[in-house]
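Peer 1: model this:
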Amino acid sequence: MEATENHAGLDGLRVMVVDDSKTIRRTADSILSKAGCEVESAIDGFDALARIGAFDPDVVIIDILMPRLDGYQTTALIKNNDRFADTPIILLSSKDSIFDKARGRIVGASDYLTKPFNSDEILAAVERFAEGRPVADEGAMAG
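Peer 2: Okay, here's the model as predicted:
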């Protein structure tokens, strides 16, 4: 399955993937990179907070269950920073309850993706937030 053909609007999109699972980070990185995204991985919330300023992501994907600083806490801290208040955050979890989704919304998450995910699911989730980003193309310049 060739992801890049169906998801051409993701070229150059900067995505930060925060997960303590090396397998999840590698899988997400592989899928998103093949679709043209620039991917930065972080092993936990503290690592993400240390890297987010330099990377300046368009979208952040954060696992909920992580040691030290969980996904809810990390999301709240990112959203409390004026620079990243409007950055879409997709929470990633193996739990799919309405309570988990509601708690995610309360801390400022934009979407919720359940593990395990396939390439179409993660690309579609990221793509929902790529549409509103400013991109310098002929259509935008003709204005």
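Peer 1: Only C-alpha atoms from now on, for both contacts and neighbour counts.
Peer 2: Will do.
Peer 1: For residue 86, which non-adjacent residue is spatially closest?
Peer 2: In this structure, residue 86 finds its nearest non-sequential neighbour in residue 79, 7.4 Å apart by Cα to Cα, 6 or more residues apart in numbering.
Peer 1: Hmm, the one you found is touching residue 88, no?
Peer 2: No: counting by Cα atoms under 8 Å, residue 79 does not reach residue 88; the two are 9.2 Å apart.
Peer 1: Show me which of those two is the more surrounded one.
Peer 2: Neighbour count, other Cα atoms under 10 Å: between residue 79 and residue 88, residue 88 has more, with 22 against 19.
Peer 1: Where do the strands of this structure begin and end?
Peer 2: Counting by DSSP state E, residue ranges of the strands within the chain are 14-18, 38-42, 59-63, 89-93, 111-114.
Peer 1: Please generate a structure for the following sequence too, so the two can be compared:
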Amino acid sequence: MHEETRAGSLDGLRVMVIDDSKTIRRTAETLLRREGADVVTATDGFEALAKIVDQRPQIIFVGIMMPRLDGYQTCALIKNNQLFKQTPVIMLSSKDGLFDKARGRIVGSEQYVTKPFTREELLDAIHKHVNA
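Peer 2: Next up, the predicted model:
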């Protein structure tokens, strides 16, 4: 086994998962908790923005298609905040189009992961953007 894939490789890492799909939130939360991460979830951008200041996540996964405040708007608001400007934001989407990926970059996201994602994709994104 590689050093990074052993159980507990994310010990204490604070991760936020924002998605209106209960399945996506639960899947990501289960996978990341198994690795030792401290996971906070939110159902949409408004709930996420209310929790983010208290929780101070070290990396944020955000779904794109959400009611009220979509993933692009949520990412832009996070990146416009001085406290969280440096926090990596990874977009989660079932759309895999070039336009969607470009739009994610424009609002400041670091990476784009297509749903359904695998454990490896989540872990790779974290290891790429967080010095855990």
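Peer 1: Now compute the TM-score of the two chains, please.
Peer 2: After superposition, the two chains reach a TM-score (TM-score structural alignment, normalised by the length of structure 2) of 0.93; 129 aligned residues with a Cα RMSD of 1.5 Å.
Peer 1: So what's the residue count around residue 81 of structure 1?
Peer 2: By other Cα under 10 Å, 10 other residues sit near residue 81 of structure 1.
Peer 1: Actually, residue 6 of structure 2.
Peer 2: Counted with other Cα under 10 Å, residues neighbouring residue 6 of structure 2 total 10.
Peer 1: What separation do you get for it and residue 36 of structure 2?
Peer 2: Distance of residue 6 of structure 2 to residue 36 of structure 2, computed by Cα to Cα, to the nearest Å: 10 Å.
Peer 1: And for residue 56 of structure 1, nearest residue in space, chain neighbours not counted?
Peer 2: Closest residue to residue 56 of structure 1 apart from its sequence neighbours, by Cα to Cα, 6+ apart: residue 14 at 7.5 Å.
Peer 1: Do I have it right that the one you found meets residue 52?
Peer 2: No: under the criterion of Cα under 8 Å, residue 14 of structure 1 is not in contact with residue 52, lying 10.8 Å apart.
Peer 1: These two: who's more crowded?
Peer 2: Legend: neighbour count by other Cα under 10 Å for residue 14 of structure 1 and residue 52, higher for residue 14 (21 against 16).
Peer 1: For that one, give its distance to residue 27 of structure 1.
Peer 2: 16 Å.
Peer 1: can you pull the contacts of the residue nearest to the spatial centre of structure 2?
Peer 2: Nearest residue to the geometric centre of structure 2 (Cα atoms, centre = their mean): residue 61, 0.9 Å. For residue 61 of structure 2, the contacting residues are 15-18, 89-92, by Cα atoms under 8 Å, 6 or more residues apart in numbering.
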